[in-house]
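Asks: Return a 3D structure for these sequence lines:
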Amino acid sequence: MTIRMDNVGIAVEDLTAAIDFFTVLGLELEGRIMVEGPWAGRVTGLGDQRVEIAMMRTPDGHARLELSTFLAPTVVADHRRAPVNSWGYLRVMFQVDDLRDTLERLQAHGVEMVSDDVVRFEDAYLLCYVRGPEGILLGLAEAIG
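Replies: This next block holds a predicted model:
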């Protein structure tokens, strides 16, 4: 079995300023796109969503950071000013060899799907979000393209 961390996501209000900050820090902009449509809302459980994302990567290519600004639906909470000992984060995404096999193995440990669907993003990925221990939000992705 192979598993590797794909990226960590952070929701921001000002995407351009965040890209600038992480570029100064040393990350490289891999791409910036608008994500919307039925598949996107199904994987996140938000329904009709519209979000702009920027993917940043470390110079060695071993780690990526997904910066997101949610345009719709309206943002419902703001945790940016919470102390570092607060619970929660957006999510961590893992790429796996076989998504359905991984889900089957995790179900024995109480994992719950956020929505009932594993969704397909173009010819690139099968995706789903799950809740793990204590409700921790994880994304699982299988490359298909």
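Asks: C-alpha only now, for contacts and for neighbours.
Replies: Noted.
Asks: And the strands in the protein?
Replies: For the chain, the strands defined by DSSP state E cover 3-11, 28-36, 50-57, 64-72, 91-96, 112-113, 119-121, 125-131, 137-143.
Asks: Which of those strands sits closest to Ala82?
Replies: strand 3-11 (13.9 Å; Cα to Cα).
Asks: Contacts made by the closest one with the rest, please.
Replies: Residues from elsewhere that reach strand 3-11, judged by Cα atoms under 8 Å, 6 or more residues apart in numbering: 63-70, 89-97.
Asks: switch the cut-off to 7 Å
Replies: For strand 3-11, the external contacting residues (Cα atoms under 7 Å, 6 or more residues apart in numbering) are 63-69, 90-96.
Asks: buried stuff in stretch 60-71?
Replies: 64-70 (16 or more other Cα atoms under 10 Å).
Asks: what's in contact with it?
Replies: If you take Cα under 7 Å, 6+ apart as the criterion, stretch 60-71 is touched by 6-13, 15, 50-58.
Asks: so which of the contacts of strand 3-11 comes closest to Ile33?
Replies: Nearest to Ile33 among the contacts of strand 3-11, with distances taken as Cα to Cα, is Ser68, at 9.8 Å.
Asks: Tell me how far the closest one lies from Val96.
Replies: 23 Å (Cα to Cα, to the nearest Å).
Asks: Another for comparison:
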Amino acid sequence: MALKRMDNVGIVVEDLERTIDFFRELGLELEGRATIEGEWAGRVTGLGDQHVEVAMMRTPDGHSRLELSRFLRPTVIADHRNAPVNALGYLRAMFTVDDIDDTLERLRAHGAQLVGEMVNYQDVYKLCYIRGPEGLLIGLAQELG
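Replies: Now for the predicted structure:
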């Protein structure tokens, strides 16, 4: 059986509204919101009794999604948002944008901070990493030429 697609990447946050606003400014669209709870949900995640607010954000091309989750129950037990780029595990989401300088400037109004420097990779991409809301690591890329 062949893989059909990757549906989404999940990110757990504390401030769902602020994070939605940040990703909207980046260019993602809010596809929908829901509250997930019940015995079935806890069986899937292994968390038992859970209550989670979820927002699904979609890229403009419709092919990629971020699932933003805020756990009301159980409480969050670990925090790796400020881990460096060489930490083990899931690290960042990378987005291609039309104008990286304009995008960075707009996201700074939402608290984004540049990590390291903006670089030109072999005149193919202009790249940078930023820390977004709650310290989330986000990569930005602009195709050159």
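Asks: Send over the TM-score of the superposed chains.
Replies: The TM-score (TM-score structural alignment, normalised by the length of the first structure) is 0.60; 90 aligned residues with a Cα RMSD of 1.3 Å.
Asks: Identify, from the contacts of strand 3-11 of the first structure, the entry nearest to Asp20 of the first structure.
Replies: Using Cα to Cα, Leu67 comes nearest to Asp20 of the first structure of the contacts of strand 3-11 of the first structure, at 11.4 Å.
Asks: For Pro59 of the first structure, which residues are in contact?
Replies: Pro59 of the first structure neighbours (Cα under 7 Å, 6+ apart): 27-28.
Asks: which of the contacts of strand 3-11 of the first structure sit farthest apart?
Replies: By the measure Cα to Cα, Thr69 and Val96 form the most distant pair in those, at 26.0 Å.
Asks: got JSON lines for the strands of the first structure, with distance to Arg42 of the first structure too?
Replies: Listed next are the strands of the first structure as JSON lines, based on distance: least, Cα to Cα, whole Å:
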{"stretch": "strand 3-11", "distance to Arg42 of the first structure": "18"}
{"stretch": "strand 28-36", "distance to Arg42 of the first structure": "10"}
{"stretch": "strand 50-57", "distance to Arg42 of the first structure": "12"}
{"stretch": "strand 64-72", "distance to Arg42 of the first structure": "14"}
{"stretch": "strand 91-96", "distance to Arg42 of the first structure": "16"}
{"stretch": "strand 112-113", "distance to Arg42 of the first structure": "11"}
{"stretch": "strand 119-121", "distance to Arg42 of the first structure": "7"}
{"stretch": "strand 125-131", "distance to Arg42 of the first structure": "9"}
{"stretch": "strand 137-143", "distance to Arg42 of the first structure": "13"}
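Asks: and of the ones you listed, who's closest to Arg81 of the first structure?
Replies: strand 3-11 (12.8 Å).
Asks: so that closest one matches what in the second structure?
Replies: Counting by TM-score structural alignment, strand 3-11 of the first structure pairs with residues 4-12 of the second structure.
Asks: Next: stretch 29-42 of the first structure.
Replies: Taking TM-score structural alignment, stretch 29-42 of the first structure hits residues 30-43 over in the second structure.
Asks: Just give me the match in the first structure for Arg65 of the second structure.
Replies: Per TM-score structural alignment, Arg65 of the second structure is aligned with Arg64.
Asks: Check the gap between that match and Gly47 of the first structure for me.
Replies: With distances defined as Cα to Cα, the gap from Arg64 of the first structure to Gly47 of the first structure amounts to 26 Å.
Asks: repeat for Thr69 of the first structure
Replies: From Thr69 of the first structure to Gly47 of the first structure the distance is 16 Å (Cα to Cα).
Asks: Check Leu90 of the first structure too.
Replies: In terms of Cα to Cα, Leu90 of the first structure sits 17 Å off from Gly47 of the first structure.
Asks: Give me the more crowded residue out of those two.
Replies: Counted by other Cα atoms under 10 Å, Leu90 of the first structure and Gly47 do not tie: Gly47 has more neighbours, with 16 against 13.
Asks: pretty sure the more buried one contacts Gly41?
Replies: Yes: with contact defined as Cα atoms under 7 Å, Gly47 of the first structure counts as touching Gly41 (4.2 Å).
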